[in-house]
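Colleague: I would like the atomic coordinates for the input below:
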Amino acid sequence: MNIKYRKWMKEYGLIIIFFFVVVILSIASPVFRLPRNLLNVVKQASVNGILAIGMMVVIISGGIDLSMGSVVGFAGVCAALCGHPEQFPLIVPVLAALAAGCLIGLLNGIGVAYGDLPPFIITLGTMSIARGLALIFSKGIPVIKLSPEFQAISTGTLFSIPYLSFYLILIVVAIGFVMNNTIFGRHTYSIGGNKEAAMVAGINVKSTLVAVYTLAGALAGVGGILMASRTNQGAPTMGVSYEMDAVTGVVIGGVSMSGGVGKWYGVLIGALFMAVIENGLTIFGVDPNWKQVVKGTIIIIAVLIDVKSKGRQN
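Modeller: Prediction:
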C-alpha cells in the first residue's frame, strides 16, 4: 500500500500541490483570482513553458542546454531586424529567428554528438556566442519600431484569450506527442536512460542528439519571436537567466536531471506553478531579489527529491 501511495503521489502530487497553491492565493488575495490576473499568469508561463518543454527534451536525453536564454535574445534581435513596417513579409522575421535558434542548437548538437564535449561546456560556450552575436547584430542597442503585424503575434487575442496561451498549449502537446509516440521520442528516452545500451541496441545516438539540441534551439527561437513581439523590440539583453527558469519548470515537473525520465504534462504544470508563485510574490509586494532566492530553493528541493526517490528505488 505504501509503495502504491508513493507511486500515486509521484504521478499526481505536483498537480495537487499546484491547485492547492492556487486556492490558497485565491483566498489570500482577491486580486489573484481576477480573470485578467489569471490571464497574466498564463502569459508569464507561456515563453518559459515553451523553453521548458525544449529543455525537457534535452534533459531527458541526458544533457543540459545553458544557451537557451541567450538564444532567445539572439533570435529576438534577428526577428526585430527583419520586422520593421513594410520591410519584409511577416514570415521573414519568423524564419530569421527560427534559423538563428536552429543554428545555435545545431552547433550544440554537433559539439555533444561528434565532438564528445560535455553538454555543460558546449552550451556554456554557445551561450556566450549567441549573446555576443545579439550585441553585434543590434550594435548593442534594442531594435525598435516593429510592424503592427509582428507585434500582433503575441499581443493578439482569440475569444479574449491571449495568443500566447494557444502557442504554449499547441507546442507542449505537440512535443508531448512526439516524445510519446514517435521513434525519435523513444530513442531520446533510451539515450538518456543508458547511452551505451542505446548504441548496442542500434540507435543512431549521434543523429538523435543533434536533432534534440536543434529542436531545443528552434523552441528558443520561438521564445525570441514571442518576446520581441510582446515587448515591441529586439533587445540584445533579452532572455537573461531564462535557461534557469526553464530548468526550474523542468525539475518541478518531475523530469529527472540524470536523464531518461519525464512527462510533458509535468513540465506544463511546472511552468504554470512557477508563474503562479512569481505572480503571488509580486501581488504581495515581495522584493524581486527574493524571487531568485525562491527559484533557487525550489530547484534544490526538486532535485533533492528526485535523488532521494532514485535512492529508494535502488
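Colleague: going forward, measure contacts and count neighbours with C-alpha atoms only.
Modeller: Fine.
Colleague: How many residues are close by F88?
Modeller: Applying other Cα atoms under 10 Å, we find 12 residues neighbouring F88.
Colleague: ok but it is inside a helix, no?
Modeller: No: counting by DSSP: H, G, I helix; E, B strand; the rest coil, F88 is not part of a helix but coil.
Colleague: Quick check: closest non-adjacent residue to it.
Modeller: With sequence-adjacent residues excluded and distances taken as Cα to Cα, 6 or more residues apart in numbering, F88 is closest to C82, at 6.5 Å.
Colleague: how much distance is there from stretch 193-210 to the middle of the chain?
Modeller: A distance of 24 Å separates the centroid of the chain from that of stretch 193-210, by Cα atoms, centre = their mean, to the nearest Å.
Colleague: wait, I meant stretch 108-128
Modeller: Distance of stretch 108-128 from its chain centroid, counting by Cα atoms, centre = their mean, is 18 Å.
Colleague: buried set for it?
Modeller: The neighbour-count check on stretch 108-128 (16 or more other Cα atoms under 10 Å) flags 108-113, 119, 121-124, 126-127 as buried.
Colleague: which residues does the residue nearest to F88 contact?
Modeller: F88, V92, P93, A96 (Cα atoms under 8 Å, 6 or more residues apart in numbering).
Colleague: so of those residues, which ones are in helices?
Modeller: Using DSSP state H, the members of the contacts of C82 that fall within helices are V92, P93, A96.
Colleague: Give the buried subset of the residues you listed as a ChimeraX selection command.
Modeller: The buried residues among those can be selected in ChimeraX (16+ other Cα under 10 Å) with this line:
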select :93,96
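Colleague: And this one, please, so the two structures can be compared:
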Amino acid sequence: MSTTNPAPQHDSSTSEGTTPTVPAPRSADAAPETPETTEPATRQTPRETALQWFRALPGPLLGLILVVVVLSFLSPYFLTERNLINIVSQNSDIGIMAVGAALVILIGGIDLSVGSTLALSLMTTAWLFKVHDVPFTVCVVAGLIVGALVGLLNGVLSTYGRIQPFVATLATMSAAAGLALYVTDGNPITDFPNWYNAVTSKEILGIPLQVFILIAVYVVAAFWLRFRPTGRALYAVGGNAEAARLSGINVTRTKIAVYVIAGLLAALAGNIVGSRLDSAQPTAGTADLLNVIAVVVIGGASLSGGSGGMLNTFIGLLIIGVLNNGMSLLNVSPNLQPVVIGIAIIVAVLTDRGTRSRLVHS
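Modeller: Have a look, this model is predicted:
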C-alpha cells in the first residue's frame, strides 16, 4: 500500500499567472514612513494666543476692566490713588459680609439676615458699653458672639428644623432688625474709645487698617476653601449633599458651621461700621443686603451651590464699589444707582456664562 503526499495548498489570494509581491527591504538610512493621517502642527499667531488668553479670563474680571476703562475717561478724578483706596475702604464692611454670604451660597443655601445681624451685634456692643458700663473689649467680644448665635440659629433652623434657608433667614432677619431697634428704643449710641475708632482711621503705608482686615478675611477664606479638607467639603455639599453624606462628610455640621461663620463675619463688619461712624445705628447694615448678594452673584457664584470662590467674589466687590463710586463722581441720581447695579448683575452673569460656554466647547 503506497502513501501519497497531499498536494500543497495555494493561497487563495494568488491566482494562475500571478506571483505574490514581496516587499523590498528598506535601507537603514531611509526616512521613516509617515502615516497618511498625520497633519503638520499649526503654530498659533500672537493674535490668536492673546485672544485665547482673553477668552479664558473670568467674566467678572472682564466686567471690572470694562467699567474701570469707561469711568477713567468719564471722570478725571477716578484713577487717583486716594480715590482707588477709598473704593476698597468704603466697601470693606460689605466685602466682609460677602465672604460669609458666598460661603453660604456655596453650600446651596442663602442668608438674608447678614445686614440685620450686623445691626444687632453692633447695638449689643454699644448697649453693653453705654448702659451697663461693661469694659469695651468685653462688649466687642459679646457682639461677635451675638452674631455667631444668629448664624447658629439660621443653621439649626435650616438643618434640624428642615426649613428652607430663604424662609429661615428671612425670619431671623426680621427678628434681628426688631431687636436692634428694641435694645435702645431706636436711638443711636455714640462716643466709642479711640483705639476702636483707629480701626478705620489709622493708616499703614497710606492704606487704612480696615483694608488690611478685609484682605486678611479673603485670604484666610480662600486658603480654607482650597487647601483644607473641611473647606473643600463645602463644594461637595453644595454640589450634591446626599453624595457628600455617603462619602463621609457630616453635612449637617458643615452647614451649621458655615452659617455660624457668616454670622460672625457680619458682626465683624458691624465693628468696621461702628468704628467708621463712631456710632451705633440700629438700622446700620440693613440696606446693604442687595449689595452683598450682588457682590456674590456678580462674582460668579451659582445660587444652586457648589460653584464659587473668593477671588471672583473680591472682583465682584470691586465692581460694586467702582460702580457706586463712579456714579457718585458723575453726579448720578441716587435713585438710579440701584437700577445700574441691577443691570450690572445681569450683564456680569451673562458674560460669565458666555465665557464658560466658550471654554467648554474650545
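Colleague: Could you tell me the TM-score of the two chains?
Modeller: With the length set by TM-score structural alignment, normalised by the length of structure 1, the two chains reach a TM-score of 0.91; 313 aligned residues with a Cα RMSD of 2.6 Å.
Colleague: can you pull the contacts of the residue most central in space within structure 1?
Modeller: By Cα atoms, centre = their mean, structure 1 has its centre lying nearest to L51, at 1.7 Å. By Cα under 8 Å, 6+ apart, the residues touching L51 of structure 1 are M68, A216, L219, A220, G223, E243, A246.
Colleague: Counterpart of the fifth one over in structure 2?
Modeller: Okay, so that is G223 of structure 1. In structure 2, the residue matched to G223 of structure 1 (TM-score structural alignment) is A269.
Colleague: Provide the aligned range in structure 1 for stretch 249-256 of structure 2.
Modeller: Taking TM-score structural alignment as the measure, structure 1 aligns residues 203-210 with stretch 249-256 of structure 2.
Colleague: all helices in the stretch 201-314 of structure 1, in order from the N-terminus.
Modeller: Secondary structure of the stretch 201-314 of structure 1 (DSSP state H, counting those that start in this stretch): helices located at 205-231, 242-252, 264-283, 288-313.
Colleague: Wait, V57 of structure 1 touches A216, no?
Modeller: Yes: judged on Cα atoms under 8 Å, V57 of structure 1 makes contact with A216 at a distance of 7.4 Å.
Colleague: how about the helices in the stretch 1-150 of structure 1?
Modeller: Counting by DSSP H, counting those that start in this stretch, the helices of the stretch 1-150 of structure 1 are 2-28, 35-60, 68-81, 91-113, 119-138, 148-155.
Colleague: So which of the ones you listed is the most surrounded?
Modeller: Greatest average neighbour count among the helices of the stretch 1-150 of structure 1 goes to helix 68-81 (a mean of 34), per mean count of other Cα atoms under 10 Å.
Colleague: Would you check the span in structure 2 matched by it?
Modeller: Mapping helix 68-81 of structure 1 onto structure 2 (TM-score structural alignment) gives residues 114-127.
Colleague: now stretch 261-275 of structure 1
Modeller: The aligned range for stretch 261-275 of structure 1 is 307-321, by TM-score structural alignment.
Colleague: do the same with stretch 42-54 of structure 1
Modeller: Against structure 2, the aligned range for stretch 42-54 of structure 1 is residues 88-100 (TM-score structural alignment).
Colleague: again, but for stretch 20-33 of structure 1
Modeller: Stretch 20-33 of structure 1 corresponds to residues 66-79 in structure 2, going by TM-score structural alignment.
Colleague: Just give me how far that stretch sits from the chain centre.
Modeller: Centroid separation between stretch 66-79 of structure 2 and its chain, computed with Cα atoms, centre = their mean, is 25 Å.
Colleague: just stretch 268-285 of structure 1 next, same as before
Modeller: 15 Å.
Colleague: Other residues contacting that stretch?
Modeller: 14-15, 18, 22, 25, 29, 31-32, 41-42, 44-45, 48-49, 52-53, 172, 246, 248-253, 288, 291.
Colleague: got the buried residues for it?
Modeller: Buried positions in stretch 268-285 of structure 1, judged by neighbour count with 16+ other Cα under 10 Å: 268-281.
Colleague: now stretch 284-301 of structure 2
Modeller: Quick answer for stretch 284-301 of structure 2 (16+ other Cα under 10 Å): 284-286, 288-289, 291-301.
Colleague: which one among those residues gets closest to I249 of structure 2?
Modeller: Comparing these against I249 of structure 2 with Cα to Cα places A301 closest, at 22.0 Å.
Colleague: count of neighbours near the nearest residue to that closest one once chain neighbours are set aside?
Modeller: Nearest residue to A301 of structure 2, sequence neighbours excluded (Cα to Cα, 6+ apart): G308, at 4.2 Å. For G308 of structure 2, the count of nearby residues is 21 (other Cα under 10 Å).
Colleague: pretty sure G308 of structure 2 contacts V295?
Modeller: No: counting by Cα under 8 Å, G308 of structure 2 does not reach V295; the two are 11.7 Å apart.
Colleague: Tell me which residues are up against stretch 212-229 of structure 2.
Modeller: Here stretch 212-229 of structure 2 has contacts from 92-93, 95-96, 99, 230-232, 234, 309-311, 314, using Cα under 8 Å, 6+ apart.
Colleague: Adding distance to L179 of structure 2, write these out as TSV.
Modeller: Formatted as TSV, the contacts of stretch 212-229 of structure 2 follow (distance: Cα to Cα, whole Å):
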residue	distance to L179 of structure 2
S92	25
D93	21
G95	24
I96	22
V99	24
T230	33
G231	33
R232	35
L234	31
G309	33
M310	32
L311	34
F314	31
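Colleague: Closest to E48 of structure 2 out of these?
Modeller: E48 of structure 2 has its nearest neighbour among the contacts of stretch 212-229 of structure 2 in L311, at 26.6 Å by Cα to Cα.
Colleague: so what's the closest one closest to, chain neighbours aside?
Modeller: A222 (7.6 Å).
Colleague: and that neighbour, what pairs with it in structure 1?
Modeller: In structure 1, A222 of structure 2 lands on G176 (TM-score structural alignment).
Colleague: how close does that match get to G259 of structure 1?
Modeller: Distance of G176 of structure 1 to G259 of structure 1, given as Cα to Cα, to the nearest Å: 16 Å.
Colleague: What lines up with V294 of structure 1 in structure 2?
Modeller: Aligned by TM-score structural alignment, V294 of structure 1 pairs with V340 of structure 2.
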